[in-house]
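Asker: sharing a model prediction with you, sequence too.
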Amino acid sequence: MIPGVLLLTYLSGVLLVRLGLPVFLGYLGVGMALRLLGFSGDPLLDFFKDLGVYLLLFTVGLGLRTERLIRREIWATGIFQLLLLPVFMAALYALGLGQNLLALLVLAVALINPSTVILARVLQGKGELSALYGQLALGISVLLDVVSLALLILAGFQGVGPSGFLVLAFPLLRPLLARLFHLALSPELKLLFGVTLALLGAELARFLQAPEALGALFMGLGLSRYPGAGEVAEKLWALREVFLVAFFLWAGMAVGPDGVLAGLVLLILLGLKPVFLFLSLVRQGFRARTAFLVGVGLGTYSEFGLVAAGVLQGLGQMTPQGVGAVALAVGGSFLLGAPMVQKAHLLYERLKPWLKGWERPGLHPDEEPQGALGARWLVVGMGRMGTAAYRFLAEQGEGVLGLDSDPGKVEYHTAKGRRVLYGDAEDPALWEGLDLNGVKGVVLALPDLEARLRATKALRAKGFGGVVGAVSYAQEEDARLLEAGVDVVFNPLLEAGERLAEKVLQASEA
């Protein structure tokens, strides 16, 4: 039976990936189908479910970082989002989804919290992880993660005896854990060590009569910030995702007719999240475009909300029907939100006339340049390749100006004496407002193909007749770039291989 369930789950995941949706939606769907077929669970799946949750919380503790939270706008926006708590708590109470006030609070914060993991994947896939709006979105998400974890810990220790609080001392084991980890000289041993620690934390917590999931979390905190912690988390990631399949199947099986209404109500409340985010950021002085992209990026429920519901159910503070309602709401939010995230830039352009009316007058923190400062060349994207192009043009005596959507890179290059300004190449307003008189050419050193295409089309639509050069990471990209209006296409991998072969031949003839 289990192999058949896993095969069906795999096929559902394949379908969802082809549709551009998160695979866990397929797992939830299979769980719902299994319920309709009368499947009531399996001890092996239950073990996998628990192990998936342990590994998830262990890696959360392992990788918890607060460096992203020091920016004022992140704190301000996160606190503004928490103003939604009374609305969500009232709705959860009316729907009967929490057994006490603390459970309602935990679940409400977990629902307000967006999906940090999926958000990071989407931003990385689009090459926008370091863009200003990407940094804001991820920082706000991490802040809400921390608040959610703190409340979940508080709920977990409710009613726990004195021995249970010894779980809080697990991080003090760091010197011992670090010494043991230092003995792991192969990748296999590091993976085994991570799984062992997660299970050890859970078992020790059970022995101390505390929630097992919190034991795994605090054991992860014990190894956090150790130089090799990131490597352990990376190796556990794939294994964790495999075992979480069982958790999502279980959550899908919890979805019943009595949870449909509650799930639909939560989906209706979902619309408040992006609205609050947008209003918070524009009131802080950000442009409507940045506020809109952040709002859309954070406009879904989080799979962590589903995990929190599962933990609360294990603590007896939530019913299985409540877990089913949350599963329906989380799944529905991604069905609605995933296409919007992919098309966020196009959506903004359509809504731009109305959204711009919400901007505050004056200079914005994400203001873009209006002129090329007398430069003859623009380099867009100041990563390693863009920096090399900038340096070469500058050495030839050409006036050059760099643009990048990462404020950190702008600050770094400015400190090095380079002329680099903030500018998002995917924002048509940048090219519409930028005076290109005297500019001889533009170098597009952007990682995302769609960003290069949009920038090229915007340049040509503006009437720019200079040279446009763009990097290409695959021969399939060349035709699309040339069709969009690029004059010179450069494939760094292909060129590097040819250059290496040339040097080898020269060395052999010497």
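Answerer: In hand now; what should we look at?

Asker: all contacts plus neighbour counts: C-alpha atoms, from now on.
Answerer: Noted.

Asker: could you find the closest non-adjacent residue to Glu222?
Answerer: Quick fix: residue 222 is Gly, not Glu. Sequence neighbours aside, Pro171 is the residue nearest to Gly222 in space, at 3.5 Å (criterion: C-alpha to C-alpha, 6 or more residues apart in numbering).

Asker: the one you found touches Leu221, doesn't it?
Answerer: Yes. Contact criterion C-alpha atoms under 8 Å: Pro171 and Leu221 qualify, at 5.6 Å.

Asker: neighbour count for these two, which is higher?
Answerer: Between Pro171 and Leu221, counted using other C-alpha atoms under 10 Å, Leu221 has the larger neighbour count: 26 against 18.

Asker: pasting the second one now:
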Amino acid sequence: MEFIWLLFAFVCGLAVKMINLPPLIGFLLAGFLLNFLGFEASSTLDSLANIGITLMLFSIGLKLHVQDLLKREVWASTLSHMGVWSITFAGIAMLLTILSLPYFGVLEFSTAALIGFALSFSSTVCVMKLLEETGELKTRHGQLSLGVLVMQDIVAVIFLVAATGNIPSIWAIGLFGLLLLRPIINRIVDQAGHGEMLPLTGLFLALGGYELFYLVGVKGDLGALIFGILLASHPKATEMNKSLMNFKDLFLIGFFLSIGFTALPSLDMILMSLLITLVMLIKFVLFFVLFSKLQLRSRTSFLSSLILSNYSEFGLIVVALSVANGWLNKEWLVILALAVSFSFVITSLIYRNAHRLYRRNKEALRRFETPKCLPEDIFVQPPNAEILVVGLGRVGRGAFESLNCLAEGTVAGMDADKNRIQTMKEAQQNVFYGDGEDADLWERLDTSGMRLILLALPIAEDSTNIAIQLRKANYQGHIAAIARYQDEREELLASGIDNVFNFYTEAGMGFAEESLALIHPTAKAE
């Protein structure tokens, strides 16, 4: 990457972060500024952007399970939403045509519906970044959103085949043979170890999957996704994803910069793109209604709809093809590039307050719930639990197992990762599924017999929010939490949490004390 790109990305990213906004907004701004100042994108920037997207799709695959895509709330909501939205947007565009607004006056219903179809996709990049930043990838609404994104990606493949006329090679049938190669792929990952070979193996599989699918005439991004899904059940899937995270985030900067290089807009283009951005509200309402009708709880419907209500970079591909085929004027590519950028900014700003918005409006939103929810949205509280560990990752799992040794029969665990809960239940452990940030859960959960709740969550803000919800739900016991940094510890204590464990500092102290006891047995006792 040329230094000037890094300079603008760094300055703009840091500037927006200093005012408490997501850095991706700064990266988008950097791209438009570079374009305005006369800099041009090169093939290097496009290559970096493509690698970032490929790694991101591979990472999605590592967290997905095929059975999740077969759920009715995933495929039915995706296909229904795309159809209804495309027709709805076409109707709105026809109304704007009557009003003779710029660029809408020459549209026909078919071309307007095509633009609506392009805007029906949600941004995989934007959604993934937000879910990662908030630690919600494995929550109910996080997994639902990822399922919808994958279904949209499948529709994208079908569209590209139909629009370009490029039918996949007969050799594409051989891709089904990847299922037979799964043991070999797993063996390769086993041999990679835990060092630098693990991220290198991930890069090899992600880019190799892309090239393999592209070679037989199938969308390369889908190949990266499929290879990730093949590894989703591997014990090292989570470790591999973490090892690739920094690489992926760095390469994705190229993607955000590349959007700004699309074209320089006129004032009319900016106004039309803002108008299209406002229509996202309808996209949100459609998602919410469909999810609610499919028996999802109001909170799941609300959060999923909110994070999916943006426009996708794939929409630019659809419009580019339409321009190349003479179906649309080239100005529409600029208008949609701006609308996509604006949608990223709005979604990033609003979703950061999503849980607060739900708590504020939950009574009104609950009216849309069906009387009967889906079975997996109903939690069963373990009886006789005096101590509850919320979050069963590495730290939480260790605390849960240690407490079970000290107070067996009175400890329960809760986590938002259904697969983790299922595995622990099969091992006869006292755990149940639940999202700690779910305000409804704490209102319905009986905490009267609980004396201590441990919040073993990686994001300090989540622990603060849960502590507030617990007090509002009239919880009378003690709350403990973990922190990585001293400033986080102070914030958590200020929010009313009784004890905060800095696991970097205090784990080191514990290690020192245990080691010192080897040569001075009385040191530990003292």
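Answerer: In hand now; what should we look at? Model, not experiment: these values are computed from the prediction.

Asker: now the TM-score, please.
Answerer: Remark: TM-score between the superposed chains equals 0.78 [TM-score structural alignment, normalised by the length of the first structure]; 489 aligned residues with a C-alpha RMSD of 4.5 Å.

Asker: about what we covered before: where does the residue nearest to Gly222 of the first structure sit: helix, strand or coil?
Answerer: Under DSSP: H, G, I helix; E, B strand; the rest coil, Pro171 of the first structure falls in the helix class.

Asker: for Asp462 of the second structure, what is the enclosing helix or strand?
Answerer: Taking DSSP states H and E as the criterion, Asp462 of the second structure maps to helix 460-472.

Asker: tell me the buried residues in that helix?
Answerer: For helix 460-472 of the second structure, burial by neighbour count (16 or more other C-alpha atoms under 10 Å) applies to 460, 462-467, 469-470.

Asker: now do the contacts for whatever residue of the first structure lines up with His478 of the second structure.
Answerer: Using TM-score structural alignment, the partner of His478 of the second structure in the first structure is Val467. Val467 of the first structure makes contacts with 440-442, 486-488, as judged by C-alpha atoms under 8 Å, 6 or more residues apart in numbering.

Asker: against Arg283 of the first structure, how distant is Val467 of the first structure?
Answerer: Distance, Val467 of the first structure to Arg283 of the first structure, by C-alpha to C-alpha, to the nearest Å: 40 Å.

Asker: now swap in Leu95 of the first structure and tell me
Answerer: Leu95 of the first structure is 33 Å from Arg283 of the first structure, by C-alpha to C-alpha.

Asker: the more surrounded of those two?
Answerer: Set Leu95 of the first structure next to Arg283 and count neighbours by other C-alpha under 10 Å: Leu95 wins out with 17 against 14.

Asker: I'd say the more buried one and Gly263 touch.
Answerer: No. Leu95 of the first structure is beyond contact range of Gly263, at 9.4 Å (criterion: C-alpha under 8 Å).

Asker: doesn't Ile479 of the second structure fall inside a helix?
Answerer: No. Counting by three-state DSSP, one finds Ile479 of the second structure to be strand, located in no helix.

Asker: number of nearby residues for Ile185 of the second structure?
Answerer: Applying other C-alpha under 10 Å, we find 17 residues neighbouring Ile185 of the second structure.

Asker: meant to ask about Asp448 of the first structure, not that
Answerer: Neighbours around Asp448 of the first structure, by other C-alpha under 10 Å: 16.

Asker: and it, what's its match in the second structure?
Answerer: In the second structure, Asp448 of the first structure lines up with Ile459, judged by TM-score structural alignment.

Asker: contact partners for its match?
Answerer: 134-135.

Asker: quick one: it and Tyr358 of the second structure, what's the gap?
Answerer: Relative to Tyr358 of the second structure, Ile459 of the second structure is positioned 19 Å away (C-alpha to C-alpha).

Asker: strands of the second structure, start to end?
Answerer: Here the second structure has its strands, by DSSP state E, at 387-390, 411-415, 431-433, 452-455, 478-483, 499-502.

Asker: how much does the longest one stray from the first structure?
Answerer: When the first structure is superposed, strand 478-483 of the second structure averages 2.2 Å from its matched positions, counting by mean C-alpha distance after the TM-score superposition for the first structure.

Asker: and if you look at the second one?
Answerer: Superposed on the first structure, strand 411-415 of the second structure shows a mean distance to its aligned partners of 2.4 Å (mean C-alpha distance after the TM-score superposition for the first structure).

Asker: isn't Asp424 of the first structure right next to Leu430, touching?
Answerer: Yes. Between Asp424 of the first structure and Leu430 there is a contact under C-alpha under 8 Å: 7.0 Å.

Asker: which of the two has more neighbours?
Answerer: Between Asp424 of the first structure and Leu430, counted using other C-alpha under 10 Å, Asp424 has the larger neighbour count: 25 against 20.

Asker: aligned partner of the more buried one in the second structure?
Answerer: Under TM-score structural alignment, Asp424 of the first structure pairs with Asp435 in the second structure.

Asker: then Gly381 of the first structure?
Answerer: Checking TM-score structural alignment: Gly381 of the first structure goes with Gly391.

Asker: ok, its match - contacts?
Answerer: 397, 413-416, 436, 455-457 are the contacts of Gly391 of the second structure under C-alpha under 8 Å, 6+ apart.

Asker: also Glu203 of the first structure?
Answerer: Going by C-alpha under 8 Å, 6+ apart, Glu203 of the first structure touches 212, 215.

Asker: need the counterpart of Ala156 of the second structure in the first structure.
Answerer: Using TM-score structural alignment, Ala156 of the second structure pairs with Ser148 in the first structure.
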